[in-house]
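> everything below, folded, please.
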Amino acid sequence: MAYPTVRLRRLRKTAGIRSLVRETVLTVDDFIMPIFVTHGEGIKNPIGSMPGVYHFSLDKLDEEADAIVELGLKSVIVFGVPSEKDEVGSSGYDSNGIVQQAIRRLKARHPELVVIADTCLCQFTDHGHCGMVHVHEVNGQSVGEVDNDASLALLAKTAVAQAEAGADIIAPSNMMDGFVTAIRQGLDEAGYTDVPIMSYSVKYASAFYGPFRDAVHSTPQFGDRKTYQMDPANAREALREAEADVAEGADMLMVKPALAYMDIIRTLKEQYDLPVVAYNVSGEYSMVKAAAMQGWIDERAVVSEMLLGMKRAGADLIITYFAKDMASWLK
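The predicted structure follows:
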């Protein structure tokens, strides 16, 4: 049958009818709020390229955690900005590192809050790469190369230190081959068999990360990350990455970034029965904020539509710097 018997506009006639037949709904339970923690006291410093996002010292973390919980958000992901960096990122796996201190403080104040630890070395290495760097000579020039296998032990050590501090979920973002196996083995051997891994399974070498790298001072000091993060042109490769992580014991699969990779989110949702996480990254956030500040767009409407699109594509959870805004708007 077709028009005039079929009139698709009948189910759009009123707000009440549209609400009844709405297929996808955002709730406060969908969102994970990123937090940036740093050393010092009395620090709540704005991140210039990310309006509304701050660096917090531990004493200021309580205020932020209280606000997050009051809005009804259930989860945060913690990123650390250490006072010192070295070639192996040792402050990342230091039991008294900034991330570990933040996890303990968050769990002590709000035990019910799900605290996720980003597990990578780029924030803690002086070279800004996500693993150990092996330097060798090529035509008389010193060339740095990220050493995949040597990095795995340090990443596992970092994950265990985070679990010991009380992290509910480990979220490794380093994109080394075999990182889920190494971290799962490390956690299990340390007695943390029940701590799940939210794997950054499909992480692209994206231009959308710029503001984040400003926030954690992790811009690579040489080269780029294209030898271990994915080529934005590739989709089938995403299935191979996800398949490897599933086989190695990942409990959740993440796609990062989200906005330009809706097809990848949908593909993972259709292929695997694990929860799919979308990371609405810093560049996606900052573009919307900048346009809204100029009065060019309706921020609330654009953010709601953007995040709705990610969920419609298949995301079960969304890491987003808009989490607090969305929670407030939904209230």
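> could you use CA atoms for every contact and neighbour count after this?
OK.
> now do the helices in the stretch 51-200 of the chain.
Applying DSSP state H, counting those that start in this stretch to the stretch 51-200 of the chain gives helices spanning 58-70, 90-93, 98-109, 148-165, 179-189.
> residue 212 is nearest to which of those helices?
For residue 212, the closest of the helices of the stretch 51-200 of the chain is helix 98-109, at 16.4 Å, according to CA to CA.
> quick check: angle from the closest one to helix 58-70?
50 degrees (axes from the mean of the first three to the mean of the last three CA atoms, to 10 degrees).
> the structure of the following sequence is requested for comparison with the preceding one:
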Amino acid sequence: MNIKTIGLDIAKNVFQLHGVDVNGKTVLRKQLKRDKLLEFFANLLPCLIGLEACSGAHYWARELIKLGHDARLISPQFVKPYVKGNKNDANDAEAICEAVGRPAMRFVPIKSIEQQDIQMLHRVRSGLVKERTALANRIRGLLAEYGIIVAIGLVKVRQQLPDILEDAENDLTMAARMIFADLQDQLVELDKQVTTYGEKIQAVHRASEVSQRLSDVPGIGPITATAILAALGDGKAFGSARQVAAWLGLVPRQDSSGGKPKLLGISKRGDVYLRTLLIHGGRAVVNAAAKKDDAQSRWINELVKRRNINIAAVAVANKNARIVWALLTKSVEYDLSAPTSV
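Below you'll find the model as predicted:
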């Protein structure tokens, strides 16, 4: 059986395969259990294998590469146009097989185990931060039911809740005080966990020479630098700096027709977490630029005058994404005096 390309639709326990030969003729339609998948590919001649970039895809891609195959990940949005008929495993595998063979197809970079470790740190910390914010909002909402108003912000909740619990003149019953005391303990515990994971990210940053080079860029700190390292690796999966900015959704959407270009707001595609970090960093740079008079600060201040602070923050984030690609692919130090148009 001479198989050139295989589309692999992965799941938790059942995997669907669709293979074609050099002429594009279907020569394989097969369903395998999880424990039989690697055994099957180990006995197969090296070929091109396409997978959707979903849960577990990076693991399977690494395992298939170890067996000598050319595994590539495709974003699900690029597979969907090739699905024929109703959605099922067989049609999905066939669509993946068709999509992976397209010469102009864009692929998702395969992450190493080290990248996934760093990314997991960020995902856990980000989840804890969201849980902490939700808990603080829950506390404020429940206190409002008793006529006690706490100002917006996590700091205000931390400051005022102990005083509220000690105030014997408010209308809180003993049962309510016990519940709010439990919620306060949960908030303190979440603070500790967020701090712990922040320290782990700092340790990764200190141990990585590449991450430290990235943090030299204004607007990029240890958290953003390690997140970039987890997402981009060495950056060589991207052909240009603009591709990185586009991949992160920091370039305008287009709605052009009839030769008339029409640019809208940023596309917001790609990694939401990393894009958010870059924009927050860009906003810090914009705020600091108001008190400076170097070339970049003058450019930022002019942009703020022409447009607004938010657009300037996105513009800085876009530029930083391009600078990061140059630093990763060329293995150079950041030079503030050098031109940054990459």
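> list the TM-score for the superposed pair.
TM-score of the superposed chains, computed with TM-score structural alignment, normalised by the length of the first structure, equals 0.24; 147 aligned residues with a CA RMSD of 7.2 Å.
> if you compare the helices of the stretch 51-200 of the first structure, which one is most tucked away?
Highest mean neighbour count among the helices of the stretch 51-200 of the first structure (mean count of other CA atoms under 10 Å): helix 90-93, with a mean of 24.
> got a markdown table for the helices of the stretch 51-200 of the first structure, with distance to residue 20 of the first structure too?
Listed next are these as a markdown table, based on distance: least, CA to CA, whole Å:
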| stretch | distance to residue 20 of the first structure |
| --- | --- |
| helix 58-70 | 29 |
| helix 90-93 | 48 |
| helix 98-109 | 39 |
| helix 148-165 | 43 |
| helix 179-189 | 42 |
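> can you say which of those is nearest to residue 300 of the first structure?
Ranking those by proximity to residue 300 of the first structure (CA to CA) places helix 58-70 first, at 18.5 Å.
> tell me what that closest one is packed against?
The helices and strands touching helix 58-70 of the first structure, judged by 3 or more CA pairs under 8 Å, 6 or more residues apart in numbering; DSSP states H and E, are strand 31-38, helix 98-109.
> of all these, which one is nearest residue 277 of the first structure?
Once these are compared by CA to CA, strand 31-38 is nearest, at 9.7 Å.
> can you list contacts of that closest one?
54-58, 61, 73-83, 98-99, 102, 215-216, 317-324 (CA atoms under 8 Å, 6 or more residues apart in numbering).
> out of these, which sit inside strands?
Residues of the contacts of strand 31-38 of the first structure located in strands (DSSP state E): 54-57, 75-81, 317-320.
> nearest to residue 243 of the first structure among these?
residue 317 (19.5 Å).
> how many neighbours does the closest one have?
Residue 317 of the first structure has 19 neighbouring residues, counting by other CA atoms under 10 Å.
> thought it was touching residue 276?
Yes. Judged on CA atoms under 8 Å, residue 317 of the first structure makes contact with residue 276 at a distance of 6.6 Å.
> can you give me the buried ones in stretch 268-285 of the first structure?
Neighbour counts over stretch 268-285 of the first structure (16 or more other CA atoms under 10 Å) mark 268-269, 275-285 as buried.
> and the end-to-end length of that stretch?
23 Å (CA to CA, to the nearest Å).
> quick one: the helices in the stretch 201-331 of the first structure?
Per DSSP H, counting those that start in this stretch, the stretch 201-331 of the first structure carries helices over the ranges 210-216, 236-248, 262-271, 282-293, 299-313, 323-330.
> including distance to residue 45 of the first structure, could these go into a markdown table?
Formatted as a markdown table, the helices of the stretch 201-331 of the first structure follow (distance: least, CA to CA, whole Å):
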| stretch | distance to residue 45 of the first structure |
| --- | --- |
| helix 210-216 | 10 |
| helix 236-248 | 37 |
| helix 262-271 | 33 |
| helix 282-293 | 17 |
| helix 299-313 | 23 |
| helix 323-330 | 18 |
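> what's the PyMOL line that selects buried ones from the contacts of strand 31-38 of the first structure?
To isolate the buried ones among these in PyMOL, judged by 16+ other CA under 10 Å, type:
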select buried, resi 54+55+56+57+58+61+73+74+75+76+77+78+79+80+81+82+98+99+102+215+216+317+318+319+320+321+322+323+324
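> about what we covered before: dump the buried residues of stretch 268-285 of the first structure into JSON lines; add distance to residue 155 of the first structure as well.
Listed next are these as JSON lines, based on distance: CA to CA, whole Å:
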{"residue": "268", "distance to residue 155 of the first structure": "25"}
{"residue": "269", "distance to residue 155 of the first structure": "27"}
{"residue": "275", "distance to residue 155 of the first structure": "23"}
{"residue": "276", "distance to residue 155 of the first structure": "22"}
{"residue": "277", "distance to residue 155 of the first structure": "21"}
{"residue": "278", "distance to residue 155 of the first structure": "22"}
{"residue": "279", "distance to residue 155 of the first structure": "21"}
{"residue": "280", "distance to residue 155 of the first structure": "24"}
{"residue": "281", "distance to residue 155 of the first structure": "22"}
{"residue": "282", "distance to residue 155 of the first structure": "24"}
{"residue": "283", "distance to residue 155 of the first structure": "26"}
{"residue": "284", "distance to residue 155 of the first structure": "28"}
{"residue": "285", "distance to residue 155 of the first structure": "28"}
